[in-house]
Structures are given as C-alpha cells and as structure tokens.
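>>> With the sequence up front, the predicted model follows.
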Amino acid sequence: MNILHIDSGILGEHSVSRRLTAAVIERLRAEHPEATVVTHDLVAEPVGHLTGADLGAAPAGRDVLAEFLAADVVVVGAPMYNFTIPTQLKAWIDRLLVAGKTFRYTETGPEGLAGGRKVIIASARGGVYSEGAPAASLDHQEPFLQSVLNFIGVTDIEIVRAEGLAMGAEAKAAAVDAALADIASRESLRQAA
C-alpha cells in the first residue's frame, strides 16, 4: 500500500491538523506495516501557485500529481483559515486538477479519472461549522474538499474533525481528544486500500 501524507497547517508543532494526520499515519502504519509513506509538508516545501505559464508545462520540483496518482490512501491535513483551506493546500489541489489526467469533459459532463483511492481529511477548525451548527453556511473548507475530490472521481472520503478549537482550552482539549479517539476506533483504517 502507498500512502501520501499531506500537511498544510502553518502553526508547526501547535497545529492540530498536523497532530491528527500524524495519528492517522501512525494508525495506518500499525495496521499496514508493509505500507510505504511519502510525506509532503506544503509549508516547508510549498507548491507554487498556478500561473498561466504552468498550464500544459512539465512540473518543476516535486511532481505532486504523480505522488497523488501513485497513492492508494491520501491523508490530508486541512485546517480552516478564514472559512476555507490554507493557500498552500489550494496550490496543491490546483496541481491535481489536470484535464486528461484526473478528469475529462464528455458530452454528458465531467468525468473523474482519479478514483480508486481513499482520502482521509484531518480537519481542524477554531469554530463549530459542522452540519446543523449556526455557522455551517460559512464552511468553505470541508464541502470544497469533498467537491473537488468528487470531481476527479474520488468518492471514498473520510473526515476526522476537531472543531471549536478557539473556544477555550477545555473545548480544544475535548475536541482533540475526541478526534484522536475517533482515529483510534475507526474500523475503516484497518481496512484502508
């Protein structure tokens, strides 16, 4: 099994999304010791933002599309900043959406070409934005990620979420503990890929 580990949190050792991705990777390695893990820290090694010159050009630096397509499981650390994903993660996603490689347009509409892999999103948010919450309409993080992944054909998506992180020390500790317990108990991580 090939695992791609993506981190985009800018808070270093204080990043909850990084803590969650580390826990997911640890669990996957325990369940699948034969797995190969490729890690890409988008803060330490950023992917350049898409420009007109990039369209159709061979990628400079790491070939993030090749890394993604080689993965059976992709673990993405996705903190919410200003109601959406970090710019570093958006730049990475822009390198994945390539016509003819991960999607194509047909006479009946777009068709995803990158299915057959599992994506686990480690979501960290200062407020509470999950379905039913008063601020749910401001969530342009998780719905965006799900939509983009669905567009390229990825439908096996799981979200591990810690939210309410900015609502006091007790709320943060409880949210992180709940997310870590969720990771530890997920049967789907045992059966990944």
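Sure thing, it's come through. Numbering: from 1, shown residues only.
>>> going forward, measure contacts between C-alpha atoms and count neighbours the same way
Noted.
>>> quick one, what contacts residue 162?
16, 123, 124, 125, 175, 176, 178, 179 (CA atoms under 8 Å, 6 or more residues apart in numbering).
>>> Check which element follows whichever helix or strand it is part of along the chain.
Residue 162 belongs to strand 156-163 when assigned by DSSP states H and E. Downstream of strand 156-163, the first helix or strand assigned by DSSP H and E is helix 169-185.
>>> Quick one: list the elements packing against the helix or strand just after that following helix.
Scanning forward in sequence from helix 169-185 by DSSP H and E, the next helix or strand is helix 187-190. Here helix 187-190 touches helix 16-31, going by 3 or more CA pairs under 8 Å, 6 or more residues apart in numbering; DSSP states H and E.
>>> tell me which residues in the following helix or strand past the helix it packs on are buried?
Counting by DSSP H and E, the next helix or strand C-terminal to helix 16-31 is strand 36-41. For strand 36-41, the neighbour count (16 or more other CA atoms under 10 Å) marks 37, 40, 41 as buried.
>>> and of those residues, the nearest to residue 20?
residue 41 (14.1 Å; CA to CA).
>>> Now do the same contact list for the closest one.
Per CA under 8 Å, 6+ apart, neighbours of residue 41: 6, 7, 8.
>>> what kind of secondary structure is the residue nearest the centre of the chain in?
Residue closest to the mean C-alpha point of the chain, counted by CA atoms, centre = their mean, is residue 76 at 2.6 Å. Put simply, residue 76 is strand when judged by DSSP: H, G, I helix; E, B strand; the rest coil.
>>> Comparison target, given below:
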Amino acid sequence: MTHILRIDSSIKGADSVSRRLTGRIVERLKAAHPDAIVTERDVTNGIPAIDGAWLGAVYIPADQRNAEQAQIAAFSDRLLEEVRAADILVIGLPVYNFGVPAQLKNWIDQITRRGESFVYTENGPEGLLKGKRAIVALSSDGTRMGSEVDFASPYLRHMLGFLGITDVTFVAADQMVFDPEATLKRAEQEVERIAA
C-alpha cells in the first residue's frame, strides 16, 4: 500500500498556487494508487522553531526527559514518523523572499536529527530516509526556478538528499507575476506528465 505525505507551507490558504498543485499531484497519485493512504501536514498551523529546549529534549534518552522535554520530543518524533511512513512526499514550496517559508524550514529542522534521519560516517553524512520519492510543487511571483536568486529549490533538494531522499521531481509555477494563466497551465501539464 502506498503512503503519501502531503506537506503544505503557503500562508495564502485557498488562493495558494502551491496548494493547488500539491492537491493535483495527490489526485494523480491516488488515481494510480487507489488504495493509497494520504497524510496531510499543513506546516502553517504551527511548527515551532528549534531552540535550546528542543536540543535538550531530543538528544537525551527518553527515560531521562522531564514532562516538558517529553512533549517537545514527542512532537518532533511525530513529524519524523510521518516521513518514515511515507513512500512519496508531496511538498508545496512557495518561494518567499527568494527562499523557503520559515514554517517549512521549521519542519525541516524538526526532522533533521542526527541518529534518527542522518548519521555521520567516516565517508561523510549519510541519510537514513532512503527509498522515498519527493515531488515538489514550487510557486513564485517573480523568482525563476534555477536562477541565481532561487535559494529555495537548491536548499530543499540538498536537505532532502542529506536525509537520503534523492528521487526528487520539481513542478514549477514560477514567475507567476508575468503570465499567471499560462504559467499555471504549464505547471498543471507538468503534473500530468509525472509518472504516478
């Protein structure tokens, strides 16, 4: 059974282009895998930034945590378990100020844990979340994906690879400000070409 994890990070709600695309991608995947389980995670609903309390909570043995540490670690564990359970990640990536939304960065920070999602070896870091596929729906008003000012897509590709997820496909609705209708139509056609 295929397990899909849909992650949305746009603050625009129903007006979001990236949410529209992640929805279409999930529809396409579900058409190909009717028995698929879909878990939805809207990171705009509150993913705390990591801090000293988080560091203290997730890197001490579970049986030594106090109540506050146990709660902090449990939330981070839940996010990580959603990724571990998924075969396919569908990630909405709106580009804000040339980078990833803070909420999405918080999610990445929560799941990037030494010994849990990656390890350091004598040959360098090794991701532990292997065997997964990621489809990223990028949207932007003015930033062209792959341009010298696109700091969002290279960062996300790098972080996914760092965690062991190297099968990454991008669908881009970029530079929407110039021709929104044509750009969105092109992106939706890209979705239809994705092998489900």
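Happy to help now that I have it. In this text the structure is predicted, and so the values were computed from the model without any measurement.
>>> TSV please, covering the buried residues of strand 36-41 of structure 1 and showing distance to residue 63 of structure 1.
Below are these laid out as TSV (distance: CA to CA, whole Å):
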residue	distance to residue 63 of structure 1
37	16
40	11
41	14
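>>> Show me which of those is closest to residue 12 of structure 1.
Nearest member of the buried residues of strand 36-41 of structure 1 to residue 12 of structure 1, counting by CA to CA, is residue 41, at 10.3 Å.
>>> Pull up the gap between that closest one and residue 19 of structure 1, please.
Per CA to CA, to the nearest Å, residue 41 of structure 1 is found 13 Å from residue 19 of structure 1.
>>> now residue 61 of structure 1
27 Å.
>>> out of these two, which sits in the more crowded spot?
Higher neighbour count among residue 61 of structure 1 and residue 19: residue 19, with 19 against 10, using other CA atoms under 10 Å.
>>> contacting residues for that one?
No contacts exist for residue 19 of structure 1 under CA under 8 Å, 6+ apart.
>>> can you do 10 Å?
7, 9, 12, 13, 77, 122, 124, 176, 180 (CA atoms under 10 Å, 6 or more residues apart in numbering).
>>> Can you pick out the most distant pair from those residues?
Among the contacts of residue 19 of structure 1, 12 and 180 lie farthest apart (CA to CA), at 18.3 Å.
>>> Of the contacts of residue 162 of structure 1 - the most surrounded one?
residue 124 (29 neighbours).
>>> Residue in structure 2 paired with that residue?
Taking TM-score structural alignment, residue 124 of structure 1 has residue 139 as its aligned residue in structure 2.
>>> quick one, what contacts that match?
10, 16-19, 21, 92-96, 145, 171-176, 183-184, 187.
>>> swap in residue 104 of structure 1?
So residue 104 of structure 1 contacts 97, 98, 110, 111, 112, 113, 151, 152 (CA under 10 Å, 6+ apart).
>>> which residue in structure 1 lines up with residue 148 of structure 2?
Under TM-score structural alignment, residue 148 of structure 2 pairs with residue 137 in structure 1.
>>> Just give the closest residue to its match, not the sequence neighbours.
Spatially, and ignoring its direct neighbours in sequence, residue 137 of structure 1 is nearest to residue 129 (7.6 Å; CA to CA, 6 or more residues apart in numbering).
>>> Against residue 31 of structure 1, how distant is that neighbour?
Counting by CA to CA, the gap from residue 129 of structure 1 to residue 31 of structure 1 is 31 Å.
>>> for residue 164 of structure 1, same thing?
Distance from residue 164 of structure 1 to residue 31 of structure 1, by CA to CA: 30 Å.
>>> before we move on, what about residue 2 of structure 1?
13 Å.
>>> For the two, indicate the residue with more neighbours.
Set residue 2 of structure 1 next to residue 31 and count neighbours by other CA under 10 Å: residue 2 wins out with 18 against 14.
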